[in-house]
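In: model this:
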Amino acid sequence: MKKRGLIINTVYFLFIVMFTYAATSKWMMFNVFVSQINKQPFNDKLTPLLVWGIPIAEITVSLMMMLDKTRVLALKIATAMMILFTGYIILIKLNLFGKIPCACGGAITELSWTQHLFFNLFFVFAGVLAIFLIKKNRYSTE
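Out: This next block holds a predicted model:
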């Protein structure tokens, strides 16, 4: 039981650190982030929504993970976000959009798309594992 709790809390911590770091990096280098978003295969009309929405979502999910009432929901949202980002990277790796820069922020931007794919897959796996352990914990205590 203690091992499960340690794994779950570690996953929460990793998501909080990663999303907070990514959002802060985007805001600290806001002009670069806007430029990178404009090079993505989205309509430029979506730029304001993306440049504010993505970091706000990352911070919001991080804050939700710190509150007992919302942390499981936040973990599910964070895992879903990572699944979406991972799917996008797979499309990039399949060359569906040509050459585009990473708009993730901070040191993550320096990763190759393959490295980024593995980074994201780690978080998808960690999120799914934590969700599974939480459900298993609930069923074993009922």
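In: from now on I want contacts and neighbour counts done on CA atoms only, so please keep to that.
Out: Fine.
In: which stretches of the protein form helices?
Out: Ranges of helices within the chain are 2-28, 30-38, 47-65, 71-93, 113-141, based on DSSP state H.
In: would you list those in JSON lines and tack on mean neighbour count?
Out: JSON lines is the format used below for these (neighbours: other CA atoms under 10 Å):
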{"stretch": "helix 2-28", "mean neighbour count": "17"}
{"stretch": "helix 30-38", "mean neighbour count": "17"}
{"stretch": "helix 47-65", "mean neighbour count": "18"}
{"stretch": "helix 71-93", "mean neighbour count": "18"}
{"stretch": "helix 113-141", "mean neighbour count": "16"}
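In: one more to line up against the first:
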Amino acid sequence: MTTVQVRQPPRAGILFIGITRFLLILLFVYTATSKLLDWKDFQYQLHNQVFPDPIAGALAYLLPAAELITALLLTRRQTLSHGLACSLGLMLAFSIYTGLVLFHFFPRVPCSCGGVLKAMNWQVHFIFNIAYLLLTIAGTILYYKKEVRPNG
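Out: The predicted model follows:
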């Protein structure tokens, strides 16, 4: 019988995953809450976007729900892998959208950010999103190095 020895990440890796979780939870709870607290403005801003009104209407409900569900998934060890996957998807989507706005892909510049994020210009917002995207990627890689076990 052979035993497979699994290499555990150093404490720094575990700490990094914890910090990543905390920052993502903070971001998603904050952004969802700011959308819900200023619901009418959030809906108006979504309808000012470049996509059709039916999509904007659906996103008004889907975005805060996705952010809150993702934050919830990140709080439990049993659902952390799903939370990281959702975080990766959300941050990738937000980063692509912000990049498209920044590089004038759309005919006009919309705005739908709330709270402190509303004060950022598009360049700062893009850098912020990319930083969170990279944080999420690094946290996900470290998580899978720690959690995924070889069969055998």
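In: TM value for the aligned chains?
Out: TM-score for the superposed pair, counting by TM-score structural alignment, normalised by the length of structure 1: 0.93. Supporting figures: 142 aligned residues with a CA RMSD of 1.7 Å.
In: residue closest to the middle of structure 1?
Out: The residue lying closest to the centre of structure 1 (CA atoms, centre = their mean) is residue 82, at 4.5 Å.
In: residue in structure 2 matching it?
Out: When structure 2 is aligned by TM-score structural alignment, residue 82 of structure 1 is paired with residue 91.
In: for its match, what are its contacts?
Out: Going by CA atoms under 8 Å, 6 or more residues apart in numbering, residue 91 of structure 2 touches 129, 130, 132, 133.
In: next up, the contacts around the counterpart of the last one in structure 1.
Out: What it means is residue 133 of structure 2. Structural correspondence for residue 133 of structure 2 with respect to structure 1 (TM-score structural alignment): residue 124. Applying CA under 8 Å, 6+ apart to residue 124 of structure 1 gives the contacts 79, 80, 82, 83.
In: thinking again about what came up before, distance of the residue nearest to the centre of structure 1 relative to residue 140 of structure 1?
Out: Going from residue 82 of structure 1 to residue 140 of structure 1 by CA to CA, to the nearest Å gives 28 Å.
In: same question for residue 17 of structure 1.
Out: For residue 17 of structure 1, the distance to residue 140 of structure 1 (CA to CA) stands at 30 Å.
In: with residue 121 of structure 1 instead?
Out: From residue 121 of structure 1 to residue 140 of structure 1 the distance is 28 Å (CA to CA).
In: one step back: same check for the contacts of residue 124 of structure 1, but in structure 2.
Out: Cross-checking the contacts of residue 124 of structure 1 against structure 2 gives 79, 82, 83 as conserved contacts, using both residues aligned by TM-score structural alignment, their matches' CA atoms under 8 Å.
In: give me the number of residues near residue 68 of structure 1?
Out: 9 (other CA atoms under 10 Å).
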